[in-house]
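**Student:** this one's structure only:
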C-alpha cells in the first residue's frame, strides 16, 4: 500500500493507544505506514497487555508508562525521548478521562473534584506535553490532540466532556500561537463518533452512532483509519503552513443541524 505522505526520519510519540481499535492506534498505523519512527505509551501494567501487541505490529521502537496523574511520570517519558532520540518531530495526545458519576450526570451536578480531574487528564495534560515537547522540537514540529463536536453543541449524554473538550480546543489555539514562532504547530482533530473502548463509557453511545450515520452527508461513519490519514498529513511537511485548527473528520456531520 502506498504511503499517504512521506514521514521518513520523523520521530513521533503516540500517547493513548488502548487497543487495536483505539483512535491512537489508527493514527499510529498511518504514521508507521508513512515511514515515521514511533514510540508509544501505556497507562499501567494491566493496559500494557493490550498495547504491546499493537505496538509490536506497528514497529514501535519503544514503550513507556504514562499516567499523567502520577507525579513525575510524564517528565520521565519526555526525558526518555531525549535520551533515546535527542529530539521529537510530532506528538499525538489521545487521552481523556472523567469519573463515571460525573460523566453520567448533568454538567451542573458535576463535582468540583470530578471536573478538575477531567480537565487535568483530558486538557491540561496536553499543555504539559506541549511544554515538555517544545525544547525537543529543535527544528519545529507538530502537536495533535483529539476532540469531539460535543465541545460546540450539546450532545445528549456527552455531558461533562463537552466543556472539557471545549477547553482543549481553546488550549490548542493558544499552543499554536505561543509556539508558532519556534516552528511548532498544533491541531485538534475532531472525529465523528467511533466505537472505541473510551467511547463505551458514554451512556447510550450506540444511539449516537446511529444518529451520526443517519445525519452525515456521506451517509456513513468514519473509522480510525480516516482519522489516521488526517493525522499523518497534519504532521507532515505538506501541512507546514497549517496550524491552530480544529479539523472535523466526520463525513460532514458537523454541517448538519
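**Tutor:** All right, it came through fine. In this text, all values refer to a predicted model and were calculated from it rather than measured experimentally.
**Student:** switch to C-alpha atoms for all contacts and neighbour counts from now on
**Tutor:** OK.
**Student:** Centroid-wise, who is the farthest residue in the chain?
**Tutor:** In the chain, residue 109 marks the outermost C-alpha relative to the chain mean, sitting 27.1 Å out by CA atoms, centre = their mean.
**Student:** Grab the most central residue of this protein for me.
**Tutor:** residue 94 (2.6 Å).
**Student:** how deep is the nearest residue to it once chain neighbours are set aside tucked in, by neighbour count?
**Tutor:** Leaving aside its chain neighbours, residue 94 sits nearest to residue 16 (4.7 Å; criterion: CA to CA, 6 or more residues apart in numbering). Neighbourhood size, residue 16 [other CA atoms under 10 Å]: 22.
**Student:** contacting residues for residue 16?
**Tutor:** 24, 40-43, 93-95 (CA atoms under 8 Å, 6 or more residues apart in numbering).
**Student:** Please compare the first structure with the one that follows:
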C-alpha cells in the first residue's frame, strides 16, 4: 500500500499517546504518503504529542466540546494548508462515575456529556470539515461492538457508540451529494488509555483476545491500515458502512 495516499491531507483527531488507536491510524496514513495534521485538546496533551510525533508533523488545537472551536479549527487548517481530503474522528469520553456504573444508574449530566463528546462531536466535525474538504473526501470514526451488544462494563459507552453509528449513516446520506464518504471502523478491544477507564477492562481484553479467530488480539496498526483504506480512493464505493477490524471477535460473540 506504499504511497496509496500521496497528495492527500488527512486530519487525525484523538491521538493521546503511542497506544492510541488514533496513533495507529496516523502512523499508517503517514507511511502511505499522506500529509497528516493532528489535533489536540489542550496544551497538556500537546506536550505529550511533542514526544511522540515525527519532527515537522503539523498539530493544531481543537476542543470538540464547543462547535465554535471545531469551526475555527477547520477554518485555520484551510487557511494554512488548503483543502483537506479526509478526517479520522477517534474521540470519545464519559466521566468516571458514568463509566463505572450501569446504564440504569446513569445521571442526566453524565449521559449528555458522553453523547456530546462521543457522538455529537462527529456531526460537528463533519459539518465544518466538509466545508473545506475536496470532492472524493472521506470521514471515518472509531466505534466498538458494544453499540449492538450489552458488553459487560461497557455500559454508557455502548449507548453513545450506538448513537455514533446512527450518525454515520445519516451523515453519509447528507454528504453524499458533496462526494464525501462517511464510515465507521469497529475496532477490537485494545489496551488504550480509553479502555483502561472501563471497569474490569482486563477481563474485557482477555475475553476479546480469546474470541479472535487466531487467538491473537488486533493491534492499533492493523486498525490503522483499515483507516488508510477508507481514506484512499480504493474505498470510493463505500459509505455509510461499518467495517470490523477485530480479527473476527464479532463473529463469535
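**Tutor:** Arrived safely, thanks for sending. Note that the coordinates shown come from a computational prediction; the quantities given were computed from them, not determined experimentally.
**Student:** TM-score of the superposition?
**Tutor:** Here the TM-score for the pair of chains, by TM-score structural alignment, normalised by the length of the second structure, is 0.96; 253 aligned residues with a CA RMSD of 1.3 Å.
**Student:** The residue nearest to the centre of the first structure maps to what in the second structure?
**Tutor:** Residue pairing (TM-score structural alignment): residue 94 of the first structure is matched to residue 90 of the second structure.
**Student:** Surely that match and residue 13 touch.
**Tutor:** Yes: using CA atoms under 8 Å, residue 90 of the second structure is in contact with residue 13, at 5.7 Å.
**Student:** Residue 187 of the second structure pairs with which position in the first structure?
**Tutor:** Mapped onto the first structure by TM-score structural alignment, residue 187 of the second structure lines up with residue 191.
**Student:** Repeat that for residue 133 of the second structure.
**Tutor:** Residue pairing (TM-score structural alignment): residue 133 of the second structure is matched to residue 137 of the first structure.
**Student:** Break down the stretch 101-250 of the second structure into its strands, ranges please.
**Tutor:** 133-143, 181-187, 242-245 (DSSP state E, counting those that start in this stretch).
**Student:** Those strands: which one's closest to residue 48 of the second structure?
**Tutor:** Among the strands of the stretch 101-250 of the second structure, strand 133-143 comes nearest to residue 48 of the second structure, with 21.8 Å by CA to CA.
**Student:** Now that closest one on the first structure. Mean distance?
**Tutor:** By mean CA distance after the TM-score superposition for the first structure, the fitted strand 133-143 of the second structure averages 1.1 Å away from its aligned residues in the first structure.
**Student:** Just want the angle from that strand to strand 181-187.
**Tutor:** If you take axes from the mean of the first three to the mean of the last three CA atoms, to 10 degrees, strand 133-143 of the second structure sits at 20 degrees to strand 181-187.
**Student:** Need the residues that contact strand 133-143 of the second structure.
**Tutor:** With contact meaning CA under 8 Å, 6+ apart, strand 133-143 of the second structure is reached by 83-91, 122, 126, 161, 164-165, 178-187, 227, 230-231, 233, 236.
**Student:** Mind checking which of the residues you listed are buried?
**Tutor:** Listed as buried from the contacts of strand 133-143 of the second structure are 83-91, 122, 126, 161, 164-165, 178, 180-187, 227, 230-231, 236; burial here means 16 or more other CA atoms under 10 Å.
**Student:** Name the surrounding residues that touch stretch 70-82 of the first structure.
**Tutor:** With contacts defined as CA under 8 Å, 6+ apart, stretch 70-82 of the first structure is touched by 64-68, 87-88, 129, 132-133, 136.
**Student:** out of everything not next to it in sequence, what's closest to the match of residue 187 of the second structure?
**Tutor:** Using CA to CA, 6+ apart, the closest residue to residue 191 of the first structure is residue 249 (4.7 Å).
**Student:** try residue 208 of the first structure
**Tutor:** Closest residue in space to residue 208 of the first structure, ignoring its immediate chain neighbours: residue 193 at 7.2 Å, by CA to CA, 6+ apart.
**Student:** check contacts around the one you found.
**Tutor:** Residue 193 of the first structure is in contact with 148, 208-209, 212, 221-222, 250, counting by CA under 8 Å, 6+ apart.
**Student:** biggest separation within those residues, which pair?
**Tutor:** Using CA to CA, the contacts of residue 193 of the first structure span at most 14.0 Å, a distance reached by 148 and 221.
**Student:** returning to what we had before: so which of the contacts of residue 193 of the first structure belong to helices?
**Tutor:** 208-209, 212 (DSSP state H).
**Student:** For those residues, which single residue is the most surrounded?
**Tutor:** Neighbour counts for these (other CA under 10 Å) peak at residue 212, which has 24 neighbours.
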